[in-house]
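Asks: kindly generate the corresponding structure for this input.
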Amino acid sequence: MKATPLAIPDVILFEPKVFGDDRGFFFESFNQAKFEEAVGRPVHFVQDNHSKSTKGVLRGLHYQIQQPQGKLVRASQGAVFDVAVDLRKSSPTFGQWVGAHLSAENKAQLWVPEGFGHGFVVLSETAEFLYKTTDYYAPAFERSILWNDPDLAIDWTTDLAPVLSAKDQSASTLKSADLFD
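Replies: Okay, the predicted model is just below:
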């Protein structure tokens, strides 16, 4: 598995070695030892999540201000553009974002560490999205930042009008959000 730190080095793109023939394919989707070597620290996952969305659905930018979740994310069906935003005020990359195309075809995964906001937009007709988290979902601590916050200026790589939940429509701006130290 190839591990590539992105422009924000704490966010890592994992690209598996895929073995295929006329019967189909095989790849190792997760290996704890290789993952921790790439991340540079022990990581314990406690929950796996699975969502399905239609084209244009934009989920995010989500995070938990307490019980922060690191997330290892991938698209098992379809294609998404996935985004991580550094929300750690003490970080040299605070307020910056990185993104990656994740799809069933490329089988890539993105590590989004604790202290980051996370979101994705669906580029295919439908997409199934899988992710492991390092802490449990805690609705009382869940926060959202506007997907189109002008201070972030995220390029979602699509001209689709996003389909948003009510929660994401009323999300905070970066300037008014609860952030990490």
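Asks: all contacts plus neighbour counts: C-alpha atoms, from now on.
Replies: OK.
Asks: where's the closest residue to Trp97 other than its chain neighbours relative to Gly70, distance?
Replies: In space, Trp97 comes closest to Val85 once its chain neighbours are excluded; the distance is 4.3 Å by C-alpha to C-alpha, 6 or more residues apart in numbering. For Val85, the distance to Gly70 equals 12 Å [C-alpha to C-alpha, to the nearest Å].
Asks: likewise for Thr134?
Replies: Where Gly70 is concerned, Thr134 sits at a distance of 5 Å (C-alpha to C-alpha).
Asks: pick out whichever of the two has more residues nearby.
Replies: More neighbours surround Gly70 than the other of Thr134 and Gly70, with 24 against 19 (other C-alpha atoms under 10 Å).
Asks: which residues touch the more buried one?
Replies: By C-alpha atoms under 8 Å, 6 or more residues apart in numbering, the residues touching Gly70 are 111-115, 133-135.
Asks: buried ones in the lengthiest helix in the chain?
Replies: Assignment by DSSP state H gives helix 32-39 as the longest helix of the chain. For helix 32-39, burial by neighbour count (16 or more other C-alpha atoms under 10 Å) applies to 35, 38-39.
Asks: next, the structure of the following sequence, for comparison with the previous one:
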Amino acid sequence: MELQHTSLKDCFVLKPKVFQDERGLFYETYNQKMFEKVAGFSIDFVQDNQSISSKGVLRGLHFQNGKMSQAKLVRVVKGKVLDIVVDIRKDSETFGKSFSIMLDDVENLQLFVPRGFAHGFITLSEQSIFSYKCDNYYDKASESGIIYNDATLALDWYLPKEEFIISAKDLELPTFEEAVS
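Replies: Presented below is the predicted three-dimensional model:
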């Protein structure tokens, strides 16, 4: 497993060691000892989630507040997504900055999203299976987010807006300024 730093403090990409031959391929999606070795800290993941989405489905930007904040290790099992994170930690040197990465079932990269980040993705392939581990349980009362088209963040979601499929709930999310105030 190889760690690649991103432009955001504490957010990084993990590249697995892939073993491939005529039968196909194999790689570890998570190994606690290797994670601790390359990341320099330990984490206890308590929940594993998966979503299946068709092309154009935009999920996010989501986060949980306070003591229910979550760190996530995200990956794509099938397909291709554009994954975006935004640092919403007011005391961070990268507060208000975003990072995006293509995650797919070819490179098998994983993104570590620290606590205090808003997170979302859009499916670019005909279908995606998106998997993520969380270090805290989902708590509806702590749930929040940022509207996908926030003018302050000016995020590029890669697809034309007319191809987006967004839940009614995500269309009602606050702006970045409202979410962090």
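Asks: related to what we said a few turns ago, quick check, nearest of the contacts of Gly70 of structure 1 to Gly78 of structure 1?
Replies: Set against Gly78 of structure 1, the nearest of the contacts of Gly70 of structure 1 by C-alpha to C-alpha is Trp111 (19.0 Å).
Asks: now the residue mapped onto the closest one from structure 2: how far from Pro174 of structure 2?
Replies: Aligned counterpart of Trp111 of structure 1 in structure 2: Phe112 (TM-score structural alignment). From Phe112 of structure 2 across to Pro174 of structure 2, the span is 24 Å (C-alpha to C-alpha).
Asks: which of the two has more neighbours?
Replies: Neighbours were counted for Phe112 of structure 2 and for Pro174 using other C-alpha under 10 Å; Phe112 has more, 21 against 16.
Asks: so the longest helix of structure 1 matches what in structure 2?
Replies: If you align by TM-score structural alignment, helix 32-39 of structure 1 falls on residues 32-39 of structure 2.
Asks: would you mind getting the average deviation of that stretch from structure 1?
Replies: Overlaying structure 1 shows stretch 32-39 of structure 2 at a mean distance of 2.0 Å from the equivalent residues (mean C-alpha distance after the TM-score superposition for structure 1).
Asks: not counting sequence-adjacent ones, nearest residue to Phe130 of structure 2?
Replies: Spatial nearest neighbour of Phe130 of structure 2, excluding adjacent residues (C-alpha to C-alpha, 6+ apart): Val76 at 4.6 Å.
Asks: just give me the closest of the buried residues of helix 32-39 of structure 1 to Lys107 of structure 1.
Replies: For these, the closest approach to Lys107 of structure 1 (C-alpha to C-alpha) belongs to Phe35, at 15.5 Å.
Asks: against Pro92 of structure 1, how distant is that closest one?
Replies: On the measure of C-alpha to C-alpha, Phe35 of structure 1 and Pro92 of structure 1 end up 24 Å apart.
Asks: in stretch 174-181 of structure 2, what's buried?
Replies: Neighbour counts over stretch 174-181 of structure 2 (16+ other C-alpha under 10 Å) mark 174-176 as buried.
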